[in-house]
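Asks: this is a predicted model, with the sequence first.
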Amino acid sequence: MTLLQGVGLFVAGYLALLARSAWKQGEIRQFLMSCLLLATLFGVLAAVVAAYVRWMAN
């Protein structure tokens, strides 16, 4: 297992524990909306970086 895979496994486990806690407290909808928002923000950031790298390569 590489370091990156280990970090990914740790993050997935942490998110699973957070989801379990949110489920028990009845806040799973808020948790999922927060995850969706973060995924969208990271996607936009990745797209901006990719566009910048592509623009600089030309």
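Replies: Arrived safely, thanks for sending. Numbers count the residues shown, from 1 in each chain.

Asks: only C-alpha atoms for contact and neighbour calcs from this point on.
Replies: Noted.

Asks: secondary structure element holding the residue most central in space within the chain?
Replies: Nearest residue to the geometric centre of the chain (CA atoms, centre = their mean): residue 39, 5.0 Å. According to DSSP states H and E, residue 39 maps onto helix 28-57.

Asks: now residue 50: how far from residue 37?
Replies: 20 Å (CA to CA, to the nearest Å).

Asks: ok, back up a step: show me what the helix holding residue 39 is packed against.
Replies: Helix 28-57 sits against helix 3-25, with contacts defined as 3 or more CA pairs under 8 Å, 6 or more residues apart in numbering; DSSP states H and E.

Asks: alongside the first one, take a look at this:
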Amino acid sequence: MRKEKALDLAAFFAEFEQMMIKKNRPLIGDYCRKKMVKYCAVYLNAEGKEPIHELK
């Protein structure tokens, strides 16, 4: 489940990043990419532990 959730998050962030780049807002796209890496790493590192209900 965690790997699927991480892939879903990565897809969402990638789509949002591309949309921001098209709107000529590259800083928002870059920020979005950094958040994607952070959140996906949290999901993948938490494998085998209790479910994550809230990401900070």
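Replies: Good, I have the coordinates. None of the values given here were measured: they were computed from a predicted structure.

Asks: on that earlier part again, between helix 3-25 and the helix holding residue 39 of the first structure, find me the angle.
Replies: 150 degrees (axes from the mean of the first three to the mean of the last three CA atoms, to 10 degrees).

Asks: and helix 28-57 of the first structure, which residues are buried?
Replies: For helix 28-57 of the first structure, a neighbour-count test (16 or more other CA atoms under 10 Å) marks 28, 31 as buried.

Asks: roughly how far apart are residue 28 of the second structure and residue 16 of the second structure?
Replies: 9 Å.

Asks: oh sorry, the question was meant for residue 26 of the second structure
Replies: 11 Å.

Asks: and residue 23 of the first structure, what pairs with it in the second structure?
Replies: Superposed on the second structure with TM-score structural alignment, residue 23 of the first structure falls opposite residue 21.

Asks: can you count the residues close to that match?
Replies: Close neighbours of residue 21 of the second structure, defined as other CA atoms under 10 Å, add up to 15.

Asks: quick one: contacts for the closest residue to it other than its chain neighbours?
Replies: Distances taken as CA to CA, 6 or more residues apart in numbering place residue 29 nearest to residue 21 of the second structure, at 6.1 Å, with adjacent residues excluded. Contact analysis of residue 29 of the second structure by CA atoms under 8 Å, 6 or more residues apart in numbering lists 16-18, 20-21.

Asks: and these, which are buried?
Replies: Neighbour counting over the contacts of residue 29 of the second structure (16+ other CA under 10 Å) leaves 16-17, 20 as the buried ones.
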